[in-house]
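J.: below are the sequence and a predicted model; questions follow.
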Amino acid sequence: MMRRGDDRAVTVQIGAVLLLAILMTALAMYQLNVVPAENQQVEYDHNQQIQNELQELRNGLVNTAERENGFHSSAVTLGTRYPTRTFTMNPSNPSGTLGTSKTGSISFENIGDDDIVGSYDGNPGDLIDEDHETRTILYEPSYNEYTQPPVTRIEHGFAFNEFDGTGVGLTSQPVVDGTDLTIIQVDGDLSTSSSSAVSVDVRLESGPTDPIMIESNGDEEIEIPTQTPDAWNKSIDESNVTIGDYSEERGTLSIELDEDEKYELRMACVVVDGTGDRCGDFDITKETGETPGDGNGTVLPGPRVTELELDPDSVTQGDNVEIDAAFSNLGTTHEQRGGTPIVDAEWIIEKDDPELGDGEDLEPATGNEFSERVEEAEGTIETENLDPGEYNVSVRAQDTRGVWTNESADGLMKTFTVEEDDGDDDPARFQVEITDTNSPINSGETFEVDATVSNVGDEDGTQDIVLEIDGEQEDVAEDIEIDANNEEDLTLQWQTESGDAGENIDAVVSSDDDSEVLDITIEDDVGDPSFGVTDIEPADDVQEFTFTANNLGNADTVTIDISDAENGVEYGDELEIYELEEQDIDTLEYQDGSITFTPQGNPNEDTLTIAISIEERIEFDSYTVGYIDETGRAASDSFDVIESDVPDFATLEATANDNWFFVTFTNSVEFNYEIAELETFEEVEFVVSDGDGTEVDSVTSDDTTGEVSAEFDPQTDPVTAEATIRSTAGNRCLETDIDIGETVTLDDWEELEQCD
């Protein structure tokens, strides 16, 4: 019997394929529609976050410009990360670019010395006459799904978003506030792109000026550079000024001052990750009298509290609370203040209410004492004797007039909480304190940082202690074990290389719980000049000075000090430099005990030799020569002026001849000689004298060997012959008597003690 075929398995396979197709289609639709929408939301949320961070950077910039020795550091998250996906894919993570771009120059039009009211230390007129180049801080995101995000700008302390030329303010602008005019010049060369967070430092380079009073006649203007005039038109209140025209050519917006209005102008320059080379000199202070008032018998207020922070704001009984505070005794047009330096500061707990001057001392954040009109202070609240609960803390300061902060008008108050100790042991917590470094060092040297790590917890613990340089780990002390309430000292190192040189390099020592950062400096290693000077031998007519030209730049002057050597050597004026190819020489001279050499161009680390001529050796001794160049390298070397033996005769014969020439008699002495020790020899002279010592003839030769003849009257008999060797090492003289017809040899000559 035949059986019919069974196709049930085929049905199952077809169903599985259809189910897989449906699943893949759904996954594709999810990838196509849901993933971009979710990623767009991630990007939008990041854009809102960075706008808040840029507002904080802007606030730090404005606050820095208002404080002497101002500094602010902000973290800005330039990009973000998409959530991890199992079955779908993300594009590359979004990033962003933060940098400074040239905006233009701030200028003042038609404001002269006649418009400036008051007396000042410094010349505000010169400051206003100058143009001040400033820069914009600019953030541009690079998103994948959020297609038209704004570009965020910070111009002159004003943060706003730009959408195709339209500006939407994020903060108020500080340039015009009623009749207060604030100009913040921004300098620096910031340029960074990343998908993570970066640190941006803002520091005060110059200023702030005291308020400069300007009385307007109606034609005065301030021109500020901007790429987005729409943002400024919307943000400036025209109650006391008028917004003028925008110049497309110059990229500047004019702010016109109202006629018969008095304004107070303040200026400062801040630097964003740069050197501040473009900053103006804003050192303008208003001259003040001795009376601490406003001229009408009213005492002006004392210092204002500008900042108060408690860290932490909640502690267990027995732990400490750290106080950071800032004060300013600078006034404004609408709020005059004492303007004298701050000399004292203190903190108080509200319910204690001590008398002025009886609070707990605050210490200067920098230096040993308060002495400026703007000061930062710090202190510590010990809670061991405080009951659990909330406490209000305020701070106050006193200026040189004896006037304290008016706490009701100018004070700040912060609250902290003391919690009862529940008796449980705190886990190990490692606090880090940098105690010493060897900064500054040269590139190529090893940077060392000493740190003390304290375990402030109640349990023993083990952690790694890490050294990071500008965010990169360079060293780690692994498995540092510290018992509870104990500490350990350690040293971390970073081997620097060529190219690591720079200032304000962040060195961070951190544990799992704490970190401390320190700015360090790595300087360019200019290297050893390898300076050397040759000894002066008896036969030398030049002396040589050799050094390397490593890091010697165009027009860097080298000075070789030979003033000490002049005691033993008389130098000539002939100079020569060699072992230097294709090198133009701007200066090579010897004067007043120094040889100076100034190149034009980089000698590319060649070894250079300078030679100077020698006229005479004076004293046989050791002498020191110094070297210094404009790279800061210095060295010295010693040399010897070497004494040599005076040449002598190897052979010497003299024969007195009786010569008959027809009717004339002429006698002569024939000298036959050879000189030994030739290196300092110059010449030999033979002199013949009669019995009375009168010279009758002489002959000189610079040959080291030969025959010469001296003639004399035949009636002179016997005669005296003198032979003199002259040399750079000294002279040698010999003498003998000769009868006519006699020959004397070297043994018959007598050396004289005195020799001319």
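T.: Alright, I've got the coordinates. Being a predicted model, the structure only gives us computed values, none of them experimental.
J.: contacts, neighbours, all on C-alpha from now
T.: Noted.
J.: now do the same contact list for the closest residue to Val688 other than its chain neighbours.
T.: In space, and not counting its chain neighbours, Val688 is closest to Ala721: 4.6 Å by C-alpha to C-alpha, 6 or more residues apart in numbering. Shown in contact with Ala721 (C-alpha atoms under 8 Å, 6 or more residues apart in numbering): Phe686, Val687, Val688, Ser689, Glu735, Thr736, Asp737, Ile738.
J.: only whichever of those residues are buried, select them in ChimeraX.
T.: Buried residues within the contacts of Ala721, by 16 or more other C-alpha atoms under 10 Å, are selected in ChimeraX with:
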select :686,687,688,689,735,736,737,738
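J.: so which of the contacts of Ala721 belong to strands?
T.: Phe686, Val687, Val688, Ser689, Glu735, Thr736, Asp737, Ile738 (DSSP state E).
J.: ok, now how distant is Leu138 from Leu57?
T.: 12 Å (C-alpha to C-alpha, to the nearest Å).
J.: so for the two, which sits in the more crowded spot?
T.: Per other C-alpha atoms under 10 Å, whichever of Leu138 and Leu57 has more neighbours is Leu57, with 24 against 20.
J.: before we go on, here's another structure to hold up against the first:
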Amino acid sequence: MRDGLDFGDDRGVSAVIGFIFIFAILMILLSVNQAQVVPAENEQIEYQHFEDVRNDLVDLRSAISTAGQNDVSQFPTVKLGTAYPPRVLAVNPPPASGTLQTSEAYNITITDETGTTERIPTRFLEYQPGYHEFQSGPTWYENSVLYLDESQRGGIVIIEEQNLVTDDNTVRITALQNDFRRSGTGRVTVELYPTQAGDLSALTGELEIAIPTQLSGDTYWNDAFDDDVTVDPTVTPDWYESGVHALNLTVEKDNLKINTVGIQEEPEAGGVKENVGTGATTPPSQGDQTTYLTNTGDTTIGDGQKTIEFSLRNNGDSPATITQISVDSTTANADSIDNGDGYEFEGAGGNLNTPISIGGPSYSLDESATITDGATETFTLGEFEAKGNMKGESVTLTLYFADGSDQQFTIDIPK
């Protein structure tokens, strides 16, 4: 004490200031770690997954070709997403989930010299990552081509080239069918089952083929074939809908090989694939007779465009019994269809009185509809009243059979 004044002891002030200074540095370091180091490390983890899933998709592409062309079921796997390692002093975002899914169905159209047409539905397959840091567009499979769609950041990156047309001028089409969607971070098994492509025995001579594609001529198809290939591709822009074009090919029937692959969770008793031009005539086993149903193409509109009548023929040697049906539109006008009360599906002893909604729901038949072997039956899709002009459009019917299989038909509405 001096002159009666009492000054406090400040010997601990420097220690407190030092602690605050160290704490501030620590918080800055943690902030930098959270804002820069963690995202950078997570980006590397996501990029590694991007490389891994690309390899998975290459294997999936190969499996689709093997299942279709070699008639052997395949079970490739795809790692949909990835997780981040636990961190004590940092916060991770949620795991990066990915989605593998098919597109809606579009028809491959095959027309011969006489104007006879066969339509076979096919789908694209898309993998969409859900990364938080690494920038990547979706990866698509279509018509044997695997590509990365970076159109938002520069263009298309081809991962695997087409084998649709080979140097011997043979066109090999593998149609991918059935709806499929899986999301998450785990590894999913994609079950691929070869099925019959359809009966093209009535087609003769030179064939005009239109195949759905999202790749334009300038983007890919104009330069996709080798110089010694005489099949000349042309692309009609936006033929199916905006962004879905038609790849047009002309080929002799003997040079066309076509098969289908079903993508689904569990195997179904479907028919084996059939290559056009091989002369294969062996009927399938008893459990596979439903795959011999064909649409005769005789489609009419009645009752003021409120009903559609079409005929199905059973080319097998045993009855085909239909137990369920679903209806969907293959056109962009699906939303213009009146889904009011009174829809009926009738024929061959079956009668569905439940309203049918456009968009894919399926319903049980009140009675099973049976088409005996060798018979042709006429079916009626009733009270199908279009708000817009549906003439010249199409609807896709999926029939579900008593043996557990299913089959799709596209019904063209006459103009």
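T.: Thanks, I have the structure now. The shown structure was predicted, so the numbers you read here are calculated from the model rather than taken from an experiment.
J.: does the residue nearest to Val688 of structure 1 sit in a helix or strand, and which one?
T.: Counting by DSSP states H and E, the element that carries Ala721 of structure 1 is strand 719-727.
J.: and that strand, which stretch of structure 2?
T.: Across structure 2, nothing matches strand 719-727 of structure 1 (TM-score structural alignment).
J.: how far away from the center of its chain is that strand?
T.: Chain-centre distance of strand 719-727 of structure 1: 70 Å, with C-alpha atoms, centre = their mean, to the nearest Å.
J.: picking up where we left off before, ok, the ones in strands among the contacts of Ala721 of structure 1 vs Thr546 of structure 1, which is closest?
T.: Phe686 (43.5 Å; C-alpha to C-alpha).
J.: okay if I get the contacts of Ala721 of structure 1 as TSV plus distance to Glu261 of structure 1?
T.: Output for these, formatted as TSV (distance: C-alpha to C-alpha, whole Å):
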residue	distance to Glu261 of structure 1
Phe686	105
Val687	106
Val688	110
Ser689	110
Glu735	109
Thr736	113
Asp737	116
Ile738	118
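J.: got the residue ranges for the strands in the stretch 101-250 of structure 1?
T.: 116-117, 120-121, 132-142, 151-155, 158-163, 166-169, 176-177, 180-187, 191-194, 197-206, 212-215, 221-225, 241-247 (DSSP state E, counting those that start in this stretch).
J.: Gly112 of structure 1 contacts Leu127, correct?
T.: No. Counting by C-alpha atoms under 8 Å, Gly112 of structure 1 stays clear of Leu127, with 10.5 Å between them.
J.: what's the overlap in contacts for the two?
T.: With C-alpha under 8 Å, 6+ apart, Gly112 of structure 1 and Leu127 have no common neighbours.
J.: so stretch 448-458 of structure 1 matches what in structure 2?
T.: Following TM-score structural alignment, stretch 448-458 of structure 1 has no partner segment in structure 2.
J.: so Ile610 of structure 1 touches Leu575, yeah?
T.: Yes. Counting by C-alpha under 8 Å, Ile610 of structure 1 does reach Leu575; the two are 7.2 Å apart.
J.: and those two? which has more neighbours close in?
T.: Ile610 (20 against 16).
J.: roughly how far apart are that one and Thr462 of structure 1?
T.: Distance of Ile610 of structure 1 to Thr462 of structure 1, given as C-alpha to C-alpha: 62 Å.
J.: so where does the residue nearest to the spatial centre of structure 1 fall, helix or strand?
T.: The centroid of structure 1 falls nearest to Glu503 when counting by C-alpha atoms, centre = their mean (5.1 Å). According to DSSP H and E, Glu503 of structure 1 maps onto strand 502-510.
J.: after that strand, which helix or strand is next? Please name it.
T.: Later in the chain than strand 502-510 of structure 1, the nearest helix or strand by DSSP H and E is strand 515-523.
J.: equivalent range in structure 2 for the helix or strand following that next one?
T.: Heading C-terminal from strand 515-523 of structure 1, the first helix or strand you meet, by DSSP H and E, is strand 532-533. Aligning strand 532-533 of structure 1 against structure 2 (TM-score structural alignment) gives no matching residues.
J.: packing partners of strand 532-533 of structure 1?
T.: In terms of contacts (3 or more C-alpha pairs under 8 Å, 6 or more residues apart in numbering; DSSP states H and E), strand 532-533 of structure 1 is packed against strand 542-548, strand 634-640.
J.: which part of structure 2 matches the first one?
T.: I take that to be strand 542-548 of structure 1. Counting by TM-score structural alignment, strand 542-548 of structure 1 sits on no residues of structure 2.
J.: check stretch 38-48 of structure 1 too.
T.: Taking TM-score structural alignment, stretch 38-48 of structure 1 hits residues 41-51 over in structure 2.
J.: then stretch 347-356 of structure 1?
T.: Taking TM-score structural alignment, stretch 347-356 of structure 1 hits no residues over in structure 2.
J.: re earlier: out of the helices and strands packed on strand 532-533 of structure 1, nearest to Gly389 of structure 1?
T.: Closest to Gly389 of structure 1 of those, according to C-alpha to C-alpha: strand 634-640, at 65.0 Å.
J.: now the angle from the helix or strand that that closest one is followed by to strand 719-727?
T.: Following strand 634-640 of structure 1 in sequence order, the next helix or strand is strand 648-661 (DSSP H and E). Angle, strand 648-661 of structure 1 to strand 719-727, by axes from the mean of the first three to the mean of the last three C-alpha atoms, to 10 degrees: 140 degrees.
J.: of the strands of the stretch 101-250 of structure 1, which is nearest Thr596 of structure 1?
T.: Closest to Thr596 of structure 1 of the strands of the stretch 101-250 of structure 1, according to C-alpha to C-alpha: strand 197-206, at 37.4 Å.
J.: show residues contacting the closest one.
T.: Strand 197-206 of structure 1 has contacts (C-alpha under 8 Å, 6+ apart) with 60-61, 64-65, 67-79, 268-273, 276, 279-283.
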